[in-house]
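Enquirer: Structural data only, the sequence is not supplied:
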């Protein structure tokens, strides 16, 4: 059965779910952290400052479900688990690195714009 072409501007298009996944802050950081190779959960948590165990677990499960990350369990005591980008996950590295670079480059401009915007707002509790 032929599927219609993906159109994320249509509410029921599955590509919206893909965009939600790859546009998520934790996904961007997990893919970036795994860019240099496989890591254990504790290594990922240490690399991604501020991510909770719950969010990291949810993000890794979602990325595994979407075929972007593999989870390998090594039969040893205690069991060792590593996470690694799949081929599809590796293809995300370049666009997400570009997004990260854009954010770093434009952060000063955005922070200045926020300050100017906030300063121009009328006081909330002005009598």
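Expert: Sure thing, it's come through. Small disclaimer: the values here were computed from a predicted structure and weren't measured.
Enquirer: Only C-alpha atoms from now on, for both contacts and neighbour counts.
Expert: Noted.
Enquirer: Identify the residues contacting the residue most central in space within the chain.
Expert: The structure's the chain has its C-alpha centroid closest to residue 27; by Cα atoms, centre = their mean the separation is 1.7 Å. With contacts defined as Cα atoms under 8 Å, 6 or more residues apart in numbering, the neighbours of residue 27 are 21, 59, 63.
Enquirer: Can you select the buried ones among the residues you listed for me in ChimeraX?
Expert: Selecting only the buried members of the contacts of residue 27 in ChimeraX, with burial defined as 16 or more other Cα atoms under 10 Å, works like this:
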select :21,59,63
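Enquirer: another structure for you, compare them:
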């Protein structure tokens, strides 16, 4: 089955999902907005390593996809806050599942590392 959205052809729903929320930063942006509205600077501070240009690009793409809302307040200087839309909140179970799987993966890797490191000093700490 081939689906089309905004001139894009998808072979399956997973491909569409990854196109919308995939990549290094988009899931992390959505995760940060899970609990509260954040300003640009708050997002950037909570996501070490993302450049302002990349954050802007990712926010625009998520806004275009209808997952986040960009609210501009008529103040001087202008205040802009980002939050999840109602539709954006529908992706939270997906992110929760990714978080759960990631925890299991990290636990597995830590256990593997501990077994490998029995002869050496050190090991891994679980979060």
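Expert: Yes, it's here. These numbers were taken from a predicted model, which means no experiment stands behind them.
Enquirer: Out of the contacts of residue 27 of structure 1, which are shared with structure 2?
Expert: Counting by both residues aligned by TM-score structural alignment, their matches' Cα atoms under 8 Å, the members of these that carry over to structure 2 are 59, 63.
Enquirer: and whatever helix or strand the residue nearest to the centre of structure 1 lives in, which residues are buried?
Expert: In this structure, residue 27 of structure 1 sits in helix 25-33 according to DSSP states H and E. If you call a residue buried by 16+ other Cα under 10 Å, then helix 25-33 of structure 1 has these buried ones: 26-33.
Enquirer: how about the helices of structure 2, start to end?
Expert: When assigned using DSSP state H, the helices of structure 2 occupy the ranges 13-21, 26-32, 40-46, 52-64, 86-89, 92-116.
Enquirer: looking at the ones you listed, which is closest to residue 79 of structure 2?
Expert: Put simply, out of the helices of structure 2 the one that sits nearest residue 79 of structure 2 is helix 40-46, at 9.4 Å, with distance taken as Cα to Cα.
Enquirer: which helices and strands sit right next to the closest one?
Expert: Under the contact criterion of 3 or more Cα pairs under 8 Å, 6 or more residues apart in numbering; DSSP states H and E, the helices and strands touching helix 40-46 of structure 2 comprise helix 26-32, strand 79-84.
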